[in-house]
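Peer 1: here are the coordinates; sequence isn't available:
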């Protein structure tokens, strides 16, 4: 009981301190401000309170978190000028002229002081002054900009987002050199105080969409946000659906392409994954490399992905249905071959398919979790060894191994991991339906999936747009990859107020072929 009482009193005290901090202004007495902040940061051994005197008369304190501040610049640009300054006492308004730091911000409230210290900015407080100064001398360790391993391309930029929000913002600013690119920052998480950036192009993105994104983000109230996955789950339209309703990417060029179409992007400090809204099903079947190749090649690759979706979702189920209920649909010679290979197999086709699919998925996940040098080798060698051993032991037939292998290869063609894992999961219930009802079960499964997809929305945009509902002008970037010179309008669902992307007549052609040949 004593522990519970102490815990409750500590919780109540923390709540009271937070409420006081949210309302309290800085006073003109340095000792009061210092004492209150010392109480707030009690038990934080990495928070430094450095007391010193300016001119031998003015008491001052410098507050910062060790490890988040560039101490060399702090000594050189702050302490040295202030300690060596001679002359008459000066007010806080003249400090900016003495300290050679460009990013200086005046603060009036205790809550602002706490936020700045927690974000790594050193704070300078002076006696007889009701304002504090935040100094932009944060130094955060971060990894270099490199190509995202999950979204590598043959032809295209090699840059990917990092964990620092400021660097990610600069990567977008480098590509969109216009003041119309707007950024709204909010802080989420009572303890983590995670900064979230919302990006859009003013004049292209719909105002209603921006307002809805901000509304959903403002509703988030929890202890902490540890990544963009938290945000995705908290703001998506239907969290009980297997299908992803928000596009995640680590590539700045992909984000820029969506921003230019009227989408809104969300970036979370401490996470390199950007979230793009709204989105449709067909966005997950497109790759940035489609637009780095000729439009005919891009269209063929895109159709290959559509075929791979059908293979991943239906091939094992179709094999089980035909083998169990519809043998008359299999060519006689092929049926005899399959029957011969299954002579020693003691299990029905459904159990055989489930056994191989689960084994293949386990090997795939093992390859992802293991170190990169070992993962690929083990997943490939493991699949070959286990498949050969299972066939030799009479547990599975050779045709089933081939069906599972083709399905696995097809799943690697999908450019976005979330849609790939969704299809891989859905093929299991469809296999059960095929094992119980044959082709009728597969048809019922497809109907259920289509009905579900028709009910999905991503920030108000139907998930199957532009097919359901039909938007003819947007079909040219779904059924095939339209040429760059033919993409005169933006998607109708995201940029109704500013639909014109480029002027017509962009198709390249020689102005005077006769003069060209004569030269």
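Peer 2: In hand now; what should we look at? Since the structure is predicted, the reported quantities are computational estimates derived from the model, not experimental observations.

Peer 1: okay, CA-based contacts and neighbour counts for the rest of this
Peer 2: Fine.

Peer 1: How about residue 154: what's its closest non-neighbour residue?
Peer 2: Of all residues not flanking residue 154 in the chain, residue 289 sits nearest, at 7.6 Å (CA to CA, 6 or more residues apart in numbering).

Peer 1: and the one you found, how many neighbours?
Peer 2: Other residues within reach of residue 289, judged by other CA atoms under 10 Å, total 17.

Peer 1: Let me know the secondary structure of it.
Peer 2: helix (DSSP: H, G, I helix; E, B strand; the rest coil).

Peer 1: roughly how far apart are it and residue 168?
Peer 2: Counting by CA to CA, to the nearest Å, the separation of residue 289 from residue 168 is 21 Å.

Peer 1: now swap in residue 151 and tell me
Peer 2: The spacing between residue 151 and residue 168, counted by CA to CA, is 17 Å.

Peer 1: try residue 41
Peer 2: Computed as CA to CA, the residue 41 to residue 168 distance reads 31 Å.

Peer 1: Those two - which one has more neighbours?
Peer 2: Neighbours of residue 41 and residue 168, each counted by other CA under 10 Å, are more numerous for residue 168; the result is 25 against 14.

Peer 1: So that one is in contact with residue 174, correct?
Peer 2: No. Residue 168 is beyond contact range of residue 174, at 10.0 Å (criterion: CA atoms under 8 Å).

Peer 1: So which residues of the stretch 151-300 of the chain form helices?
Peer 2: Along the stretch 151-300 of the chain, counting by DSSP state H, counting those that start in this stretch, helices occupy 165-175, 207-218, 228-235, 252-259, 295-324.

Peer 1: Enumerate the positions of the second one that are buried.
Peer 2: Spelled out, it's helix 207-218. If you call a residue buried by 16 or more other CA atoms under 10 Å, then helix 207-218 has these buried ones: 209, 210, 213, 217.

Peer 1: need the contact list for the third one.
Peer 2: The contact partners of residue 213, by CA atoms under 8 Å, 6 or more residues apart in numbering, come to residue 459.

Peer 1: okay, now the one to match up with it:
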């Protein structure tokens, strides 16, 4: 049942240009070829110089802006031109030995390697490395001099908390792996590297804890990543859409987060993190319905507070999906189910309205969605004003014009507040999509339509999988031991086992016997 592969056409990643031509003995030919491959870019720096008393001709090649020029000048050029003693090429047994001598004695950088093909050379230079050529040798040294400008570590914008760490992922993949290593100082923490994109050749890292993660889950994640065949993956959303189980589902089948503490907690549970260079959003697999309702703050507060917050979120999710649909069903088909005084009050506010309840609700919900999107796209100071003031002004104007009832404005406002309470932005969008489906079902069949739509959604959820794990786990299939951390959260001292549905190799989270 678990870790079943989705039905997907097998792809490959062989579409990129592949310069497997070996290097020449001639320095001039090698430099000419790399310039030809890159089409004579203005930011390609080539510096020729001589080393040793015999004047061996050398050259360094790098891309300006991707490298640390201070390191190049102080740790490469200065050592080779000033501090280098005589290197007699005839005294060296082989050309490779000469490169080894330069690497060992005169280049004060730890990450240095030899390459012998144009493919390795072009990719390394475009990644920020510096190439060192020596005339007469068909190999070269690649020296790690990367120094990309990146954003400083800041508080996550999309996942704010009152209590908890304030650092968030950045667009630099090495900064992101550093943030994880700071939190998990385990020798079994693994980072497996990939290159994604036929043209972009971006770095992607799969992170997991060896000895905890299930081998089949890791194998399945790696298999799907190896099928990716795109020109470029500018954001982790491309990766998510490529490797998810069901692209027709409205529910996200992977979590995305800017919070290192959330990723670290997922890794210790036995999940896998996917980190893509160039984006602060890290993917967590697999995902379940329950995990989408959890927030890191649930664990930083005492268990009673964390449990209360989760109950409020589930209630908010119920309101965000069902409240407008229930209003439509009760007003249009089942007014007898409404208490008499409330029914008279609603009828009085709806007197003279030109539209039925469903049109009224759709108009207000669409308007609220437009305001929400406008608030996101506009500059922050203006966006906040548009979102709050715009909603109040339009709602009041609509009531004054006799287009909608005051009750409808209240329902739409409560629904919007409830959807904002959900911790996962992607999951909240799914809830907003379902809301319109339930409203249409209520407009046609009343409460029966809502019940039918609810059954259909449940059938879809129990059949949906995330990397072979049922999306409804641990509700169904039921893993009662995992209910300790589902809707309610028990005290930390009682959460001594990792989630059973992940089938982790190391089940114990706390080294004591499970007395539950």
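Peer 2: Happy to help now that I have it. Because the structure is predicted, anything quoted here is derived from the model rather than measured.

Peer 1: which residue lines up with the residue nearest to residue 154 of structure 1 in structure 2?
Peer 2: Using TM-score structural alignment as the criterion, the counterpart of residue 289 of structure 1 in structure 2 is residue 297.

Peer 1: do the same with residue 471 of structure 1
Peer 2: In structure 2, the residue equivalent to residue 471 of structure 1 is residue 479, according to TM-score structural alignment.

Peer 1: Next, residue 369 of structure 2: secondary structure please.
Peer 2: Of the three states, residue 369 of structure 2 takes helix according to three-state DSSP.

Peer 1: Look up how far residue 357 of structure 2 lies from it.
Peer 2: Residue 369 of structure 2 sits 18 Å away from residue 357 of structure 2, going by CA to CA.

Peer 1: Which one of these two is surrounded by more residues?
Peer 2: Neighbours were tallied for residue 369 of structure 2 and for residue 357 using other CA under 10 Å; the higher tally belongs to residue 357 (23 against 14).

Peer 1: so what's the more buried one closest to, chain neighbours aside?
Peer 2: Using CA to CA, 6+ apart and skipping the chain neighbours, the partner closest in space to residue 357 of structure 2 is residue 328 (5.6 Å).

Peer 1: ok, that neighbour touching residue 443?
Peer 2: Yes. The pair residue 328 of structure 2 and residue 443 passes the contact test of CA under 8 Å, sitting 6.4 Å apart.

Peer 1: hey, what's in contact with both of the two?
Peer 2: Common contacts of residue 328 of structure 2 and residue 443, defined by CA under 8 Å, 6+ apart, comprise residue 358.

Peer 1: the more surrounded of the two?
Peer 2: residue 328 (27 against 23).

Peer 1: Which residues are in contact with the alignment partner in structure 1 of the more buried one?
Peer 2: With TM-score structural alignment as the criterion, residue 328 of structure 2 lines up with residue 320 in structure 1. Residues near residue 320 of structure 1 by CA under 8 Å, 6+ apart: 349, 350, 353, 431, 434, 435, 438.

Peer 1: Could you rerun that using 7 Å?
Peer 2: Applying CA atoms under 7 Å, 6 or more residues apart in numbering, we find residue 320 of structure 1 in contact with 349, 350, 434, 435.

Peer 1: State the pair within these that is farthest apart.
Peer 2: The largest distance within the contacts of residue 320 of structure 1, taken as CA to CA, falls between 349 and 434 and amounts to 10.3 Å.

Peer 1: If you count neighbours, what's buried in stretch 198-216 of structure 2?
Peer 2: 198, 200-210, 212-214.

Peer 1: Stretch 301-312 of structure 2 too?
Peer 2: Neighbour counts using 16+ other CA under 10 Å place 303, 305, 306, 307, 309, 310, 311, 312 of stretch 301-312 of structure 2 among the buried residues.

Peer 1: Turn those into TSV, including distance to residue 169 of structure 2.
Peer 2: Rendered in TSV, the data for those read as follows (distance: CA to CA, whole Å):
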residue	distance to residue 169 of structure 2
303	27
305	27
306	25
307	27
309	25
310	25
311	29
312	28
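
Peer 1: before we move on, back to that, would a markdown table of the buried residues of helix 207-218 of structure 1 with distance to residue 112 of structure 1 be doable?
Peer 2: Converted to a markdown table, the buried residues of helix 207-218 of structure 1 look like this (distance: CA to CA, whole Å):
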| residue | distance to residue 112 of structure 1 |
| --- | --- |
| 209 | 30 |
| 210 | 27 |
| 213 | 25 |
| 217 | 21 |
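
Peer 1: what's the matching residue for residue 262 of structure 1 over in structure 2?
Peer 2: Superposed on structure 2 with TM-score structural alignment, residue 262 of structure 1 falls opposite residue 270.

Peer 1: I figured that match hits residue 215, correct?
Peer 2: No. At 10.3 Å, residue 270 of structure 2 does not count as touching residue 215 under the criterion of CA atoms under 7 Å.

Peer 1: ok, which stretches of the stretch 51-200 of structure 2 are helices?
Peer 2: Assignment of helices within the stretch 51-200 of structure 2 using DSSP H, counting those that start in this stretch yields the ranges 69-71, 78, 95-105, 118-126, 173-183.
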